[in-house]
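Asks: Requesting a structural model of the entry that follows:
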Amino acid sequence: MSAAAASEYGEYGYLAIPDPECAPFMDAMLSYPPGPTDLESKRKQFEGMISVAKVNYGAGLPKESEYIVKDQEIHVAGPPAAKIRVRTLVPTSSEEGKTYPLYVWFHGGGWTLGNLEVDDYQLRQLCVEFGISIVNVEYRLAPEHPSPIPQDDCYAGIKWAVENQALLSADVKKGFLIGGLSAGGHITAVLAHRARDDPWFEGRRITGQIMQVPGVCHPEAVPEEHKSSLLSFKQNEFAPGLAAADINWFYEQLGGSPSSPDVSPLLHPVHAGLPPAVFQICGIDPLRDEGLLYGKILKREGVKTRVHTYPGVLHGFNYLLPDIAAAKRWEREYRDGLKWILDGASDA
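Replies: Sure, this is the predicted structure:
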């Protein structure tokens, strides 16, 4: 897309001008036949992406002696009641009784795809680098388990983590973060509001949220006053990897009312009082402008907020192109954001 064409799409249209390092990859993707439309095939295709991502991130894995990995089953009260799996990552230490900050993570995949493996290797790196206990939640997937089941499962995962700080060698007073990518970023936004308003969290409040390429507003629920500024859905309608049609399909599988804050957290009536937020947003992504708008709204309502943009790259590009400059900046700014929150988000 040329600069002149990009200018037709508002303040952030320039972000869709392809990054030179990403452009050949996009051209190759566009030469492939359209992706599958049935759920089973989409899940198989996503498993292939996970495998590639694990190869790409595998070289950076810390030594097995530096952390402890355990899969646990936890109970979700429902309805419907169920058991879900979480993966816990706890740093090892020679110091008896040492405790760490807590980070609860929700994977992406449009609420319908993915599992604990999506971000497993990245989380292992962060566990050791930051000395932080991590709980990776494997929520039940739509459409078999429609909204609000994925969100409720993740909320149960947060509460389980708090209740089991001793098991995790964690102390939420040292830092208590939640985060996710794509659908996981959406769930993060939803649950940050829930936890803010829940007396259960008195004395153990979430201290930060990480939202990477989040969807925060159903396409059918965009407020009239924002329709003229949310132009990325049209500009990036046919973006490789995640097109507008894909997003519409994912929302159909998720279910729920488009205007519900569980589906469109941007529509929550009050955002003040949320924990400090870090956004990472890609330029060639239909979700771009709603993420940028949500960041502006949080800032306006007094939430300490950092927003990072990555011009000319695709939704989820960092999984497949970890060696390009934009991906290296993504990883650096992700870590900077974690540190900023853990240090008390002293500068908005």
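Asks: Could you use CA atoms for every contact and neighbour count after this?
Replies: OK.
Asks: For residue 61, give me its contacts.
Replies: By Cα atoms under 8 Å, 6 or more residues apart in numbering, residue 61 lies in contact with 121-122, 124-125.
Asks: one more, for comparison:
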Amino acid sequence: MSQYAQFSKTSPELAAVIARLPPSPLLGDIQTVRNVAEAMFRGPQAQDALKRILPPDSTYTVHDHKVPVDGGEILVRGVIPTFTEGEDGTFPLLVWYHPGGFALGDIDQSDAILRALSVNQRISTLNVEYRLSPENPFPAGHDDCYHALKWAAENASLLNASLGKGFVVAGQSSGGNLAGSVALRAAEDPFFEGRKLTGQCLQIPSVVHPSAWPEKYRAELLSFEQNKDAPILGTDAMLQFLEWLGAPADHPHFSILLHSAHAKAPPAYIQVAGFDPLRDEGILYAKVLEEAGVKVQCDVYAGLPHGGHQIFPTLDVSRKFQADFVSHLPWLFKGGKVVTEDSDNVLKTLQCIDTI
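Replies: As a prediction, the model looks like this:
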């Protein structure tokens, strides 16, 4: 029994909505899974909630850019707040990688949330549309995300960004893996000298291939079995996504738990879903980073299935998930320093979440 087994228990509120989900929804051929995911994550409830958080058009600008990558180019979308009195014309920068098991999703998936974050947090955001598997197997998507990060660092002026004010990578699920991966690559790359990342936010991330679990950690990685039949993402679905990705199990750009540069990583905020096969590896990664000397904060959301906060955004636990993300951003932009001067901006975004 996992030492974190209590986090799998669902509240009555969660149990009621989980009962409406189909069994193993993300199993099947790639097109079937994409169709199901589209209906789940962009259903009427989620779409209505996102529309309510969109800020007025006059409060921000959007610019799409093409970033050269090996074998082609990818789309990135920058959102820049409209300047207000007292601002000097530049903002901190957040680079975002969307969820989808490396095989689903696109740049529109997190679009509304990033627009709201940009305006209310007074930050520039860059949303990255990386190539998907199985059509583009590993390392295509991971390399795309790293090229996008370097492009952002080189072209901060196009985004009205000042990296000295804060430079954060963030992502959810597969995007959490991608954010953690590029954070470690950047920590070892001389290119980022003088423009280092100040933080990373990893939401419900995958951090190690189950075929590459280090023996010394096996006793701490029990949720893959305990939560194998969890709703939304069970173990079989996760294994299917890994097969489509095609990453070598022990490759450090995917299995970031095995990477050698943990001590060089920027401060991390990690969010873990309690009723998720990936729960224990997220908690373990927070522990490993902290033992390497990295400033880490980690929150676990009891009973929440993988991605449940996105499908059911009005649940109390979903609101807390989003509110915690927002309230930790100032800490990440300041390189793990506790700050209070951004409290007004945080409050504005929390009020935005409360309208969902």
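Asks: just to revisit the earlier point, closest one to residue 319 of the first structure out of the contacts of residue 61 of the first structure, please.
Replies: residue 122 (9.8 Å; Cα to Cα).
Asks: Do I have it right that that closest one meets residue 55?
Replies: No: Residue 122 of the first structure is not in contact with residue 55 according to Cα atoms under 8 Å; the separation is 11.3 Å.
Asks: Who has more neighbours out of these two?
Replies: More neighbours surround residue 122 than the other of residue 122 of the first structure and residue 55, with 18 against 14 (other Cα atoms under 10 Å).
Asks: Counterpart of that one over in the second structure?
Replies: Superposed on the second structure with TM-score structural alignment, residue 122 of the first structure falls opposite residue 113.
Asks: Contacts for the helix or strand where that match lies, please.
Replies: For residue 113 of the second structure, the host element (DSSP states H and E) is helix 111-121. By Cα under 8 Å, 6+ apart, the surrounding residues in contact with helix 111-121 of the second structure are 50-51, 53-55, 59-60, 79-82, 123-125, 127, 326, 345-346, 348-349, 352.
Asks: on that earlier part again, rebuild the contacts of residue 61 of the first structure as a markdown table, extending it with distance to residue 254 of the first structure.
Replies: Listed next are the contacts of residue 61 of the first structure as a markdown table, based on distance: Cα to Cα, whole Å:
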| residue | distance to residue 254 of the first structure |
| --- | --- |
| 121 | 27 |
| 122 | 26 |
| 124 | 29 |
| 125 | 31 |
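Asks: just those residues now: which is nearest residue 266 of the first structure?
Replies: Each of these was scored against residue 266 of the first structure by Cα to Cα, and residue 122 proved nearest at 27.7 Å.
Asks: Helix or strand: which one has the closest residue in space to residue 86 of the first structure that isn't next to it in sequence?
Replies: Leaving aside its sequence neighbours, residue 86 of the first structure sits nearest to residue 137 (Cα to Cα, 6 or more residues apart in numbering; 4.6 Å). Using DSSP H and E, residue 137 of the first structure sits in strand 133-138.
Asks: Now which residue in the second structure aligns to the residue nearest to residue 86 of the first structure?
Replies: Residue pairing (TM-score structural alignment): residue 137 of the first structure is matched to residue 128 of the second structure.
Asks: Could you do residue 74 of the first structure as well?
Replies: Using TM-score structural alignment, the partner of residue 74 of the first structure in the second structure is residue 67.
Asks: could you measure that match against residue 353 of the second structure, distance?
Replies: 32 Å (Cα to Cα, to the nearest Å).
Asks: Those two - which one has more neighbours?
Replies: More neighbours surround residue 353 than the other of residue 67 of the second structure and residue 353, with 23 against 19 (other Cα under 10 Å).
Asks: Spell out which helix or strand contains the more buried one, please.
Replies: Using DSSP H and E, residue 353 of the second structure falls in helix 343-354.
Asks: what stretch of the first structure does that helix fall on?
Replies: Counting by TM-score structural alignment, helix 343-354 of the second structure falls onto no part of the first structure.
Asks: What is the burial count for the residue nearest to residue 86 of the first structure?
Replies: Around residue 137 of the first structure there are 27 other residues, counting by other Cα under 10 Å.
Asks: Next: the one 3 residues further on.
Replies: Under the neighbour criterion other Cα under 10 Å, residue 140 of the first structure is assigned a count of 24.
Asks: where's the closest residue to it other than its chain neighbours relative to residue 143 of the first structure, distance?
Replies: Excluding the flanking residues, the one nearest residue 140 of the first structure by Cα to Cα, 6+ apart is residue 150, at 5.6 Å. Residue 150 of the first structure sits 10 Å away from residue 143 of the first structure, going by Cα to Cα.
Asks: Who has more neighbours out of those two?
Replies: Each of residue 150 of the first structure and residue 143 has its neighbours counted (other Cα under 10 Å); residue 150 has more, 23 against 16.
Asks: And that one, what's its match in the second structure?
Replies: That one, residue 150 of the first structure, aligns with residue 141 by TM-score structural alignment.
Asks: Residue 235 of the first structure now?
Replies: Correspondence of residue 235 of the first structure to the second structure, assessed by TM-score structural alignment: residue 226.
Asks: My read is that that match contacts residue 277, right?
Replies: Yes: between residue 226 of the second structure and residue 277 a contact is recorded at 7.3 Å, counting by Cα under 8 Å.
Asks: Show me which of the two is the more surrounded one.
Replies: Between residue 226 of the second structure and residue 277, counting by other Cα under 10 Å, residue 277 is the more crowded of the two (29 against 17).
Asks: Many thanks, I have nothing further to ask.
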